[in-house]
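Participant: Quick one, structure for this:
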Amino acid sequence: MRFRRLGSSDLQVSEISLGSWLTYGVGVENDAARACLDKAFELGMNLIDTSNVYGRGAAEEFLGDALKDRPRDSYVLATKLFFPMDDTGENQGLSRQQVFKQIDDSLRRLRTDFVDLYQCHRYDQGTPLEETMDALSEIVRQGKVRYLGFSEWSPDQIRASLELSPPNEKFVSSQPEYSILWRVIEREVIALCAANGISQIVWSPLAQGVLTGKYKPGEPPPADTRMGNEMGWAMDRYRDDDVLEAAQRLVPIAKGLGISMAQLALAWVLREPNIASAIIGASRPEQVEDNAAASGIELDASILAAIDEAVADVVQVEPAAH
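Facilitator: Below you'll find the model as predicted:
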């Protein structure tokens, strides 16, 4: 496993990291989730990404229990806040009150005194940015958080935050969607972040599993897959046959290199120096093992061109809401 520095921080993070959206504490049995986590550590992964909203605390609680016997300095723990934690409409957003409440709740569930990376899961249009940045700076100074990040912020929102942040409390990471099929951050976000000491930790690098090649156009999804079960709502934009056909055009490229489709997709993401890590989701240790092997794979210009040609008619490059 190779490692990359996370922005302007002193954190070295594994090129492949383990996430917990739609999986741990939610859709995967705890024994299977623990097996995936153990395999990740065995293979050198050190970045574990979660959020307070995943299972409304369930994912953090699972990780708190699963990680409690591991040395705290042996992993980098990242979580997030923003989305509603209940149905009252009150426990959400990035207000000063919510920042203080949600970090304490996350630390309790995670059974730790601090998180290495605390991320704003989305931008809060209802709270002045100054209020959010002041609150985030305060929890850094309190020692509850080492570094700060954001997810799916626009270039203008990123620039505004940079103007308000104290030098030692600036964001060091961005967590956007990025894959062979979804390249929106290439327009402006990557260059803006690279110029300001911010790395990308990307989510959905396998396009919710579509880039593994297991979903075939014109065929129902396998029952034991995400698209085939109740969590398939997250994959609506990838269900079209033209997208699935484009993914199938990548199969011979991967075979020609002697690697899996997932490894091809992850290596493609990691070709970009500003990407510090690609987050994977896994329900079986074998998936973790296959994905981890993508670290260190380098794709030459001819392969990159072949990938671009294969997906040219379906790739998303324009900004879209999440």
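Participant: Please make it C-alpha for all contacts and neighbour counts, starting now.
Facilitator: Will do.
Participant: Point to the residue nearest the middle of the protein.
Facilitator: Closest residue to the average C-alpha location of the chain: residue 203 at 3.2 Å, with CA atoms, centre = their mean.
Participant: Mind listing what's buried along the longest helix along the chain?
Facilitator: In the chain, taking DSSP state H as the definition, the longest helix is helix 96-110. The neighbour-count check on helix 96-110 (16 or more other CA atoms under 10 Å) flags 96, 98-100, 102-104, 106-107, 109-110 as buried.
Participant: Just the residues contacting it, thanks.
Facilitator: Residues from elsewhere that reach helix 96-110, judged by CA atoms under 8 Å, 6 or more residues apart in numbering: 52, 57, 60-65, 79, 81, 91-92, 113-115, 131-132, 134-136, 139, 144.
Participant: how does it look with 6 Å?
Facilitator: If you take CA atoms under 6 Å, 6 or more residues apart in numbering as the criterion, helix 96-110 is touched by 60-61, 64, 132, 135.
Participant: Where helices are concerned, which of these count?
Facilitator: Secondary structure assignment by DSSP H places 60-61, 64, 132, 135 of those in helices.
Participant: closest to residue 149 among those residues?
Facilitator: Nearest to residue 149 out of these is residue 132 (CA to CA; 12.3 Å).
Participant: rewinding a little: wait, the residue nearest to the centre of the chain touches residue 279, no?
Facilitator: Yes - if you go by CA atoms under 6 Å, residue 203 and residue 279 touch, sitting 5.2 Å apart.
Participant: hang on, the earlier thing: okay, the buried residues of helix 96-110 in CSV with distance to residue 311 next?
Facilitator: Shown next, in CSV, are the buried residues of helix 96-110 (distance: CA to CA, whole Å):
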residue, distance to residue 311
96, 43
98, 42
99, 41
100, 44
102, 40
103, 41
104, 44
106, 40
107, 42
109, 42
110, 40
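Participant: Looking at these, which one is closest to residue 36?
Facilitator: Nearest to residue 36, judged by CA to CA, of these is residue 110 at 17.8 Å.
Participant: how many neighbours does the closest residue to the closest one other than its chain neighbours have?
Facilitator: Setting aside the residues directly before and after it, residue 110 is nearest to residue 64 in space (CA to CA, 6 or more residues apart in numbering), at 3.8 Å. By the criterion of other CA atoms under 10 Å, residue 64 has 18 neighbours.
Participant: and if you look at the one 3 residues further on?
Facilitator: Each residue near residue 67 was counted by other CA under 10 Å, and the total is 19.
Participant: Residue 58 too?
Facilitator: Neighbour count for residue 58, taken as other CA under 10 Å: 17.
Participant: where do the helices sit along the stretch 51-200 of the chain?
Facilitator: Here the stretch 51-200 of the chain has its helices, by DSSP state H, counting those that start in this stretch, at 58-67, 96-110, 129-141, 155-164, 189-194.
Participant: here's the other one to compare against:
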Amino acid sequence: MHCFSIIEGTKEALERLQMDYVDVIFAHRPDPTIPMEEVVRAFNWVIEKGWAFYWGTSEWSAREIEEAFHVASKLNLIPPAAEQCEHHMFHRERPEKEYEPLYRKYDYGTTVFSGLAEGILTGKYNDGIPKDSRFGREPEHDEERASLASEEGQAKIKKVRELAVFAEKELNCKVSHLALAWLVIKPHTSTIILGASKPEQILDNLKALDVLPKLTPTVLEKIEEILATKPSSVVSCSAFA
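Facilitator: Below you'll find the model as predicted:
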């Protein structure tokens, strides 16, 4: 990801979108062979051209994000505004542990993808893999199918079953609504990307908003007891401070 790639990639993306600008443009996975200064300067240039209002990171480590902030501060350039990361009930180490110092220091926000763990948290794989599901109909998901069949995968399914019972009996909702609402209430969740393939799925996912008032401290504690996935401690990312 060098200066030319960022600038030309932005131009080509805007042409495909048939738009003059976007609100946020994300740098997906940094190239460790390119100096961070070059990356930050390129996105600063994109913003000054009016092609984007902000730039963000995607799947960057906390150390890389901290370095971008350090470079931006040193050169009086625009730092990243948000991180696009995987975050769900079974994937918590990076968004809840590694990034915690960034939240405190920069009030950094996250744009979450895979909030339903590729469909696992909808409960549709609780009794096997349906033929009409993504894992069932697309051959490139052999690895995911094998993962679900593993001991670790089956342990996740067991937890989803428990969460589904809890969601239905205690909260009067689907487990997918609970999983999304659980993400929404995280203090640094800025946006959740809903990977729906049908319009009705979007409407169903939005029912998670009705669950938010029900997520009391007691309810959240019960969820943590079922999951047992909460990160143990916070790491520091102040190498460039």
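Participant: rewinding a little: so the residue nearest to residue 110 of structure 1 is in contact with residue 111, correct?
Facilitator: Yes - between residue 64 of structure 1 and residue 111 there is a contact under CA under 6 Å: 5.0 Å.
Participant: Top of the ones in helices among the contacts of helix 96-110 of structure 1 by number of neighbours, please.
Facilitator: Result: residue 60 is most packed of those (other CA under 10 Å), 28 neighbours.
Participant: so what corresponds to residue 125 of structure 2 in structure 1?
Facilitator: By TM-score structural alignment, residue 125 of structure 2 lines up with residue 215 in structure 1.
Participant: what do you get for residue 134 of structure 2?
Facilitator: Using TM-score structural alignment, residue 134 of structure 2 sits opposite residue 226 in structure 1.
Participant: Give me the spatial nearest neighbour of its match, chain neighbours excluded.
Facilitator: With sequence-adjacent residues excluded and distances taken as CA to CA, 6+ apart, residue 226 of structure 1 is closest to residue 232, at 5.3 Å.
Participant: do the same with residue 307 of structure 1
Facilitator: Distance criterion CA to CA, 6+ apart; nearest residue to residue 307 of structure 1, sequence neighbours excluded, is residue 250 at 6.6 Å.
Participant: What does that neighbour correspond to in structure 2?
Facilitator: Alignment note: residue 250 of structure 1 maps to residue 163 in structure 2; criterion TM-score structural alignment.
Participant: Number of residues surrounding its match?
Facilitator: 23.
Participant: And the strands in structure 2?
Facilitator: Assigned by DSSP state E, the strands in structure 2 fall at 22-28, 52-58, 82-86, 109-113, 189-192.
Participant: Packed most tightly, which of the ones you listed would that be?
Facilitator: The highest mean neighbour count among the strands of structure 2, using mean count of other CA atoms under 10 Å, belongs to strand 82-86: a mean of 23.
Participant: after superposition, how close is that strand to structure 1?
Facilitator: Its aligned residues in structure 1 lie a mean 0.8 Å from strand 82-86 of structure 2 after superposition (mean CA distance after the TM-score superposition for structure 1).
Participant: what span of structure 1 lines up against that strand?
Facilitator: Using TM-score structural alignment, the residues of structure 1 aligned to strand 82-86 of structure 2 are 173-177.
Participant: Structure 2: which residue goes with the residue nearest to the centre of structure 1?
Facilitator: Residue correspondence to structure 2 (TM-score structural alignment): residue 203 of structure 1 is matched to residue 113.
Participant: Contact partners for its match?
Facilitator: Contact analysis of residue 113 of structure 2 by CA under 6 Å, 6+ apart lists 86, 193.
Participant: For residue 81 of structure 2, see how far away it is.
Facilitator: The gap separating residue 113 of structure 2 from residue 81 of structure 2 is 17 Å, by CA to CA, to the nearest Å.
Participant: likewise residue 198 of structure 2?
Facilitator: Note on residue 198 of structure 2: its distance to residue 81 of structure 2, by CA to CA, is 30 Å.
Participant: Between those two, which is the more surrounded one?
Facilitator: Neighbour totals were compared for residue 198 of structure 2 and residue 81, and residue 81 leads with 19 against 8 (other CA under 10 Å).
Participant: if you skip the residues just before and after it, what's nearest to the more buried one?
Facilitator: Closest to residue 81 of structure 2 by CA to CA, 6+ apart is residue 56, at 5.1 Å.
Participant: Run a quick check on that neighbour versus residue 78, I expect a contact.
Facilitator: No - contact criterion CA under 6 Å: residue 56 of structure 2 and residue 78 do not qualify, at 10.4 Å.
Participant: rewinding a little: so which of the contacts of helix 96-110 of structure 1 is the closest to residue 312 of structure 1?
Facilitator: Using CA to CA, residue 60 is the member of these that lies nearest residue 312 of structure 1, at 38.4 Å.
Participant: Might you report the residue contacts of residue 152 of structure 1?
Facilitator: By CA under 6 Å, 6+ apart, residue 152 of structure 1 lies in contact with 122, 176.
Participant: Would you mind finding the match for it in structure 2?
Facilitator: In structure 2, residue 152 of structure 1 lines up with residue 59, judged by TM-score structural alignment.
Participant: what's the burial count for the aligned partner of residue 207 of structure 2 in structure 1?
Facilitator: Using TM-score structural alignment, the partner of residue 207 of structure 2 in structure 1 is residue 293. Look at residue 293 of structure 1: counted by other CA under 10 Å, it has 18 neighbours.
Participant: Which residue comes closest to residue 293 of structure 1 once chain neighbours are left out?
Facilitator: The shortest distance from residue 293 of structure 1 to any residue other than its chain neighbours is 6.8 Å, reached at residue 263 (CA to CA, 6+ apart).
Participant: Was I right to think that neighbour contacts residue 296?
Facilitator: No - in this structure, residue 263 of structure 1 is not within contact of residue 296 by CA under 6 Å, at 10.1 Å.
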